[in-house]
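Student: what follows is a predicted structure for the sequence shown.
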Amino acid sequence: MILIAAVAIIWFYRDSQKPKTKEVPYIYISGEAQGTTYNITYSDDENRNFKQEIDSILNQFDLSLSTYIKNSEIAKFNKADSFQFKSPYFYPVLEKSKEIHEASNGAFDPTVYPLIEAWGFGPEKVDFPDSSRIEEIKAYVGFEYINFTRQKVLKEKDKVSLDFNAIAQGYSIDVIFDFLKSKNVQDMMVELGGELRVSGKNENGDLWSIGIDDPKTEADQQAKRVAIIKLDNEAISTSGNYRKFFVYEGKKYGHSINPKTGYPIQRDIISSTVVAPSCMEADAWSTAFMVTGLEQAKEILSQQDHLKAFFIYEDADGELQQYTTENLGGNIIL
C-alpha cells in the first residue's frame, strides 16, 4: 500500500510538471473591401485581433490600385502620360503583370481597361459598342505600350490605361497574408471576394479545404460543389463568366475580355481554378486561362509547373467536362 501510494504521488507530481497543451484560440475577422467582402481566420496564442490594421492596409491598397476611386494612383496614371507612384503596391503588380503577360502570350493584359469600359464592365455604364469603336480602342491596348521602373510608370501611346482588377485582388490577399506572417501567425486563411491564401492547418488540425462551385448553379440557388481542393500552404482563385455578364439581343456577354480580339471571350473554359504559391499569381492566371482556352492552357501549364489547375469546360457537343492537372494529386476530391 505504501509502495502504491508512493508511486501514485510520484505519478501525480510528474504529471503536474508536464507542460500542458495550450489550446490556441482562432480569431475570425470579416469586413468589406474592394466592392466585396473579406473573411479571415487565424490562430494566435496571444488572442490578438488585427481587424483595425487589416482595414487600414486594404484602404491604402485601394488608394493605390482601385480604378473605382477617382484619386487613386492608378486613376491618376490613366489620366496622365506618366506617374510617379509612392505606394509599395504599384511596382510589384506591374512586375508580375509583365511576367504573366509574356508567359501567357498576351492573354493576360492589364491595358485592357479601355475595352472593359467600352463593354460596360467599368465604373460607368455605357451603350453596346459597335465594331468600329472596338477596333479604334484596340490600337492602344497592349502591355508593350507601358514602361516602368520601381518608382515610375509611363505610356508609350496616348490613351493607354491600366486595370489591375484581374491581379490586384489576389495581391491584396498576399499583402494581408504577409502582414499576419510578420505577426508570427502560422495557421490562417485569408479570403477576399472568393479568392484566398492559406497557411498551416485549420481549427480541426487538417489542411484547409476549398469548395469549387458548379457553374451551372442558378443565381437564386444555393451553390453546388463539383470539387473540393485541399491547400497546402497555397493560394487559389477561380474565374468564370457564369456570374458576371449581360445579355444583349438574346446573346450573353461575359466580363472577361480577350485583349487580342477586343471582345468578351467565347472559349471552351467556363470555370478556371488555379492553385499557386501566391494569390497574385493564382488570380492573374485563372483569368488568363479563360482567355487562352483549354488547349493553350495545357501547353502553358506544362511549362509553368509551379501552377496547378482545375477547369470546367464545354466540349464540342456542349457537354460539361473537367480537366485536372496531375500535380493536384490527392488534394482534389471530385
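Tutor: Noted; the coordinates are in hand. These numbers come from a predicted model, not from an experiment. Numbering: from 1, shown residues only.
Student: only C-alpha atoms for contact and neighbour calcs from this point on.
Tutor: Noted.
Student: which parts of the stretch 51-200 of the chain are strands?
Tutor: Per DSSP state E, counting those that start in this stretch, the stretch 51-200 of the chain carries strands over the ranges 82-84, 146-148, 152-155, 188-192, 195-199.
Student: likewise for the stretch 201-334 of the chain?
Tutor: Assigned by DSSP E, counting those that start in this stretch, the strands in the stretch 201-334 of the chain fall at 208-213, 225-231, 235-240, 245-248, 251-254, 269-276, 308-314, 320-324, 332-333.
Student: here's the one I want to compare it with:
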Amino acid sequence: MNNRIKNALYSLVLIVAVGAVWLYRNNSSDKAQEESIPYTFITGKAQGTSYNITYQDEEKRNFKKEVDSLLLAFDKSLSTYREYSEISYFNKDEIDSLNFKTHYFYPVLEASQKVYEASKGAFDPTIYPLIKAWGFGKDESNFPDTATVQNIKAHVGFDKIAFNEQAVWKKTDDIGLNFNAIAQGYAIDVLFDYITGGGVENVMIELGGEVRAAGVNDRNEAWSIGIDNPQAGKGGSDRAAIVKLKNQAVSTSGNYRNFFVKDGVTYGHTIDPRTGFPVQRDIISATVLAPDCMQADAWSTAFMVLGLQESKVILKEQPQLKAYFIYIDENGTTQNFVSEDLKDKIILGE
C-alpha cells in the first residue's frame, strides 16, 4: 500500500473518530440537560416572619408540610410568644425547674453557655427580666431608671441557672430565659439537618434574614446572600455587601430597625447584659459567617454588644467565625471591617 493510500485511510479514520466523539458529547450533553434536576422553592410564615427554602432533590419532594410541622414543634419549645411553650412555662415566677419535653431545649442551652463564656458575658439569654423591664417585644418601650436596672441585674446571669440533658432549674428567684438572639438560627439548623438528612446536597434556607446553605445554586455557583445597608434611608444603596455562601451559615444583627428614641437619643433593642442598658456602641451592623446558624446568630448579637475592638479580639480566639462589621468611627464616619478570611468571599457595595 503506497503512502498516498495510507494517508487517505488515516485521514478517513481520524474524521470518523472526531465525528464519533462529537456525537457522544452532544448526546451526553442533551441527556444531561434532559436529566437536569430542577430546584424546588417553598415559602411560608413562621416565628413572626417568613421562611424561604430553595433546594435540588432527585426525588422532587416538597418539604413544606414537614418544614411547617418542625417549626411549630420548635416554637412550642422555645418561643416566648407562645403562652404554653416550654420556655414560657419555665419563665413563670412560681416555677423553679423544667424537665424537657422536646429535644430542642438542651442544645440551645449548651450552645448559649459556650458563647456566654467566650464572650465574657456579652451574650446571655438570662436577660429575660431586663427585656420585660424595657418593654422590648411590646408596642411601646419603657425606660427604667438606673436603680431599677441594678435591682433586676441581681437576677441576671448564666451562673444563676443549672442544667443537664434532662432539665434546667433556677438557682435564684425572678430569673428567666429568652433565646431570641439564638433560637432563630437554631431553627434554621434544625430544618437544614432534616432536609440534608434526606439526601439533599444543594440547599439554601432563609428565615427572618438569616441563612444557611450547602452546595451550589441553580447556576452551579455559591449562594449569593445580600447584606442590608443600615443607612439605606440616608441616600445609600439597599445592599451594603454580598457574601458568597457555601456550606456555611450567615446572620446579621443591627439596631437600625428595632429602636426607640427618648429625649433625642436613639436606643437599640439589643441589651448589654453586663450593664442592663441598651447598647450604644460603634458597630451598627454585625454580619457573622459560621459553620452553623446557631453560632452565627448568637455571635452577631454578641458582637453588637462588644463593639469593634473587643470583637476583633474574639475573632482571633474563634477561628471558625468570619465577620463583616459596619461601624461609626470617632469622626462619625461610616466604615467597614472585613475579617481577613472573608475578603475573597464578599463584594462590598459602592
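Tutor: Ah, there it is. Since the structure is predicted, the reported quantities are computational estimates derived from the model, not experimental observations.
Student: can you pull the TM-score for these?
Tutor: The TM-score (TM-score structural alignment, normalised by the length of structure 1) is 0.93; 332 aligned residues with a CA RMSD of 2.4 Å.
Student: can you redo the strands of the stretch 201-334 of structure 1 as TSV with mean neighbour count and distance to E144 of structure 1?
Tutor: Written out in TSV, the entries for those read as follows (neighbours: other CA atoms under 10 Å; distance: least, CA to CA, whole Å):
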stretch	mean neighbour count	distance to E144 of structure 1
strand 208-213	18	35
strand 225-231	17	35
strand 235-240	25	25
strand 245-248	12	29
strand 251-254	15	26
strand 269-276	25	26
strand 308-314	22	28
strand 320-324	14	32
strand 332-333	15	38
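Student: quick check: which of the strands of the stretch 51-200 of structure 1 is buried the most?
Tutor: strand 195-199 (a mean of 26; mean count of other CA atoms under 10 Å).
Student: how far apart are that one and its match in structure 2?
Tutor: Mean deviation of strand 195-199 of structure 1 relative to structure 2 after superposition (mean CA distance after the TM-score superposition for structure 1): 0.3 Å.
Student: just tell me what G106 of structure 1 corresponds to in structure 2.
Tutor: Using TM-score structural alignment, the equivalent of G106 of structure 1 in structure 2 is G121.
Student: what residues are up against that match?
Tutor: With contacts defined as CA atoms under 8 Å, 6 or more residues apart in numbering, the neighbours of G121 of structure 2 are G157, P273, R274.
Student: grab the nearest non-local neighbour of the counterpart of the first one in structure 1.
Tutor: Translated: G157 of structure 2. Matched to structure 1 by TM-score structural alignment, G157 of structure 2 sits across from G142. If the residues on either side of it in the chain are set aside, G142 of structure 1 comes closest to T111, at 5.8 Å by CA to CA, 6 or more residues apart in numbering.
Student: how about L334 of structure 1?
Tutor: Nearest one to L334 of structure 1, counting by CA to CA, 6+ apart, is A227 at 4.5 Å.
Student: isn't that neighbour right up against I212?
Tutor: Yes: if you go by CA atoms under 8 Å, A227 of structure 1 and I212 touch, sitting 5.2 Å apart.
Student: counterpart of T334 of structure 2 over in structure 1?
Tutor: Aligned partner of T334 of structure 2 by TM-score structural alignment: L320.
Student: same check, this time on I205 of structure 2
Tutor: In structure 1, the residue paired with I205 of structure 2 according to TM-score structural alignment is V190.
Student: one step back: for the residue nearest to G142 of structure 1, give its distance to E95 of structure 1.
Tutor: 14 Å (CA to CA, to the nearest Å).
Student: pick out whichever of those two has more residues nearby.
Tutor: More crowded of T111 of structure 1 and E95, by other CA atoms under 10 Å: T111, with 24 against 14.
Student: show me what contacts the more buried one?
Tutor: V141, G142, F143, V160, S161, L162, D163.
Student: cutoff 10 Å now
Tutor: Counting by CA atoms under 10 Å, 6 or more residues apart in numbering, T111 of structure 1 makes contact with 78, 138, 140-146, 159-164, 259.
Student: which of those residues lies closest to T67 of structure 1?
Tutor: Among the contacts of T111 of structure 1, D163 lies closest to T67 of structure 1 (CA to CA), at 6.8 Å.
Student: correct me if wrong: the closest one contacts S64.
Tutor: No: taking contacts as CA atoms under 10 Å, D163 of structure 1 lies outside contact range of S64: 11.6 Å.
Student: mutual contacts of these two, please.
Tutor: Contacts common to D163 of structure 1 and S64, judged by CA under 10 Å, 6+ apart, are I74, A75.
Student: quick one: which of the strands of the stretch 201-334 of structure 1 is nearest D55 of structure 1?
Tutor: strand 235-240 (20.7 Å).
Student: average offset of that closest one relative to structure 2?
Tutor: Strand 235-240 of structure 1, aligned to structure 2 and superposed, deviates on average by 0.2 Å (mean CA distance after the TM-score superposition for structure 1).
Student: what's the matching range in structure 2 for that strand?
Tutor: Using TM-score structural alignment, the partner range for strand 235-240 of structure 1 is residues 249-254.
Student: same question for stretch 271-281 of structure 1.
Tutor: Counting by TM-score structural alignment, stretch 271-281 of structure 1 corresponds to residues 285-295.
Student: what's the longest helix in structure 2?
Tutor: helix 3-34 (DSSP state H).
Student: show me the contacts for the equivalent of V160 of structure 1 over in structure 2.
Tutor: Mapped onto structure 2 by TM-score structural alignment, V160 of structure 1 lines up with I175. Residues in contact with I175 of structure 2 (CA under 10 Å, 6+ apart) are 90-93, 96, 126-130, 152-158, 160-161, 169.
Student: and for N258 of structure 1?
Tutor: Residues near N258 of structure 1 by CA under 10 Å, 6+ apart: 106-109, 112, 115-116, 264-267, 288, 290-292.
Student: now swap in E32 of structure 1 and tell me
Tutor: Contacts here follow CA under 10 Å, 6+ apart; on that basis E32 of structure 1 touches Y38, N39, D55, L58, L192, G193.
Student: now those residues as JSON lines including distance to S199 of structure 1?
Tutor: Formatted as JSON lines, those follow (distance: CA to CA, whole Å):
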{"residue": "Y38", "distance to S199 of structure 1": "17"}
{"residue": "N39", "distance to S199 of structure 1": "15"}
{"residue": "D55", "distance to S199 of structure 1": "20"}
{"residue": "L58", "distance to S199 of structure 1": "20"}
{"residue": "L192", "distance to S199 of structure 1": "15"}
{"residue": "G193", "distance to S199 of structure 1": "18"}
